[in-house]
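Colleague: quick one: sequence plus predicted model below, questions after.
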Amino acid sequence: CSSDLKEAFFIRFRRWWRGVNIFQKAYIFLPINDDNHWSLVIICVPDEEDESGPIILHLDSLGLHCSRSIFHNIKSLLIHEWKYLKEDNGALDIPMPDRVWKFLPRRIDEKIITVPRQTNDYDCGLFVLYYMERFIKEAPYRFKRQHLSMFGKNWFKPQEASSLRGKIKSILQEKFRKAPSGENSIWKPVCLSANAQMDKSRDQVNIS
């Protein structure tokens, strides 16, 4: 892939966070989808007192995705953004030491995270959601290397992540139950999945 193509891809990709300095954020969550499987990347940005650079974490409930390739792509993305900000703005409010920011490409760390594994072939999306939920609840204000101990095979029980299916189902059923009826209702279903059936006589959706 030529440098021009990489630059064009980066310009299109950064529209997602246009107007936002991602290096000012403590955490950036990137769900990864490839080959019908979901995994999660968490970019942890250090604070001004930390001499280390950003840490890229990869959490995969089946270990199917190539972490090396993902790390390469995410690191390349961060370096492109770093170059863009340096060229576009001379002085930036970056929450990390100047000596770290100056040599950022050499200070980005990577870590494959050991996490609880799903026990079937279809709960990867639920695990990604649950990884984010647990991390948001338990992570410190700014992540440091010593906080890696929060993870592990026993971080939570696999059935806790799988149980999100029932919770999401209950939320959707409650939303549909409380939704106003009528032609102008935003909750009026248009397209149903294979697991949803329409009761046309009552204009309701039963999700199984």
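Modeller: Yes, it's here.
Colleague: rest of the way, CA atoms for contacts and neighbours
Modeller: Noted.
Colleague: give me the distance from the longest helix belonging to the chain to the chain's centre.
Modeller: Secondary structure of the chain read by DSSP state H shows that its longest helix is helix 67-88. Put simply, helix 67-88 sits 16 Å off its chain's centre (CA atoms, centre = their mean, to the nearest Å).
Colleague: tell me what that helix is packed against?
Modeller: Counting contacts by 3 or more CA pairs under 8 Å, 6 or more residues apart in numbering; DSSP states H and E, helix 67-88 packs against strand 55-59.
Colleague: try 6 Å this time
Modeller: Here helix 67-88 touches no other helix or strand, going by 3 or more CA pairs under 6 Å, 6 or more residues apart in numbering; DSSP states H and E.
Colleague: in addition, the following structure is provided for comparison:
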Amino acid sequence: MEACRRSNRKRKPSEKARKNTSTSSWIIEDVPDYKERDQELEMISDGFTITQQINRKLNSDQFDIILENMWNDFSIEKKNLFKYLDCLWFDMYMTQETKPKVLKWIKKENIFSKKYVFVPIVCWGHWRLLILCNFGEFIQSQTQCPCMLLLDSLNSSDPKTIEPNIRMFLRDIFREENTEEIADSVANIPLLVPKVPQQQNSEDCGIFVLYYINLFMQSAPEDLSIIESYSNIMNENWFSVEGLETFWNEICTSI
């Protein structure tokens, strides 16, 4: 999961700089600014105190910071299996004006040299995770054939509505690399939607995607028959609510 080229976004500004600069123009409008905080009143014996909680609905800058911090915690050996794309690249690809830039950036990264590629997707104010598996293995075999996993913490939103956009995205990546024959085969690559733990509110989708990445990196082996065996790694009981909350309490301090 090598860090790919950034999308010309500023890194997390200092406290002084935050007062004088606005957030990146590429931050999705439906995802709130990280300066926003939920406030709750807590009754105490001698009156009220106001405690502040970090808004759990992550924007792209928050997501990016947490992902980089997570990445740095993994060993070099583990990271050699993975790559990840900038969390805004898919959304930028969907915009005609920025599509050519995104495809050129991806071409330079040689993403399919890795076993697994994480593609965070934030569209319509909702986060999903696409995992490209074995895409360097286009010689058909029973154990190493490529496939895609789409992880969605809100399956009621019908994850496969985005499938045409995903396949178009991959076809254009291969065409940019002048591999037209492989681009034509994208339609035959399975897109699987595993049953994974679901969010219980309207805010936690970004946290779920980060936790999906964290747990998948911990458990995914070097050689995996992903079509047959992915359910051994992820399912409805993949993690508990307590595990997710512990993860959130640890990562929220970085933003």
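Modeller: That came through, no problem. Here the structure is a predicted model, which means the values were calculated and not measured.
Colleague: got a TM-score for the two of them?
Modeller: TM-score of the superposed chains, computed with TM-score structural alignment, normalised by the length of the first structure, equals 0.63; 157 aligned residues with a CA RMSD of 3.0 Å.
Colleague: coming back round to it: angle of the longest helix of the first structure against strand 55-59?
Modeller: Between the axes of helix 67-88 of the first structure and strand 55-59, defined by axes from the mean of the first three to the mean of the last three CA atoms, to 10 degrees, the angle is 150 degrees.
Colleague: buried ones in helix 67-88 of the first structure, by neighbour count?
Modeller: Within helix 67-88 of the first structure, the residues scored as buried using 16 or more other CA atoms under 10 Å are 67, 71, 74-75, 77-82.
Colleague: who's in contact with it?
Modeller: With contact meaning CA atoms under 6 Å, 6 or more residues apart in numbering, helix 67-88 of the first structure is reached by residue 105.
Colleague: how far does the helix or strand just after that helix sit from its chain's centre?
Modeller: Per DSSP states H and E, the first helix or strand lying C-terminal to helix 67-88 of the first structure is helix 98-102. Between the centre of helix 98-102 of the first structure and the centre of its chain there are 26 Å (CA atoms, centre = their mean).
Colleague: give me the element residue 122 of the second structure is part of.
Modeller: Assigned by DSSP H and E, residue 122 of the second structure belongs to strand 116-123.
Colleague: which strands or helices does that strand pack on?
Modeller: Applying 3+ CA pairs under 6 Å, 6+ apart, one finds that strand 116-123 of the second structure contacts strand 82-84, strand 126-133.
Colleague: which of those sits closest to residue 94 of the second structure?
Modeller: Closest approach to residue 94 of the second structure among these (CA to CA): strand 126-133, 15.0 Å.
Colleague: how close does the closest one sit to the first structure?
Modeller: Taken over the aligned residues, the distance from strand 126-133 of the second structure to the first structure averages 1.3 Å (mean CA distance after the TM-score superposition for the first structure).
Colleague: in the first structure, which residues correspond to that strand?
Modeller: Taken onto the first structure by TM-score structural alignment, strand 126-133 of the second structure occupies residues 37-44 there.
Colleague: quick one: residues in contact with the matching stretch.
Modeller: 26-32, 54-60, 124-125, 128.
Colleague: narrow these to those that are buried.
Modeller: Using 16+ other CA under 10 Å, the buried ones in those are 26-27, 32, 54-60, 124-125, 128.
Colleague: including distance to residue 9 of the first structure, could these go into CSV?
Modeller: Converted to CSV, those look like this (distance: CA to CA, whole Å):
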residue, distance to residue 9 of the first structure
26, 25
27, 23
32, 17
54, 22
55, 23
56, 21
57, 23
58, 22
59, 25
60, 25
124, 27
125, 26
128, 25
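Colleague: please state the offset of the match of strand 126-133 of the second structure from the chain centre?
Modeller: How far stretch 37-44 of the first structure lies from its chain's middle: 5 Å, per CA atoms, centre = their mean.
Colleague: same check on stretch 5-23 of the first structure?
Modeller: Using CA atoms, centre = their mean, the offset of stretch 5-23 of the first structure from its chain centre is 16 Å.
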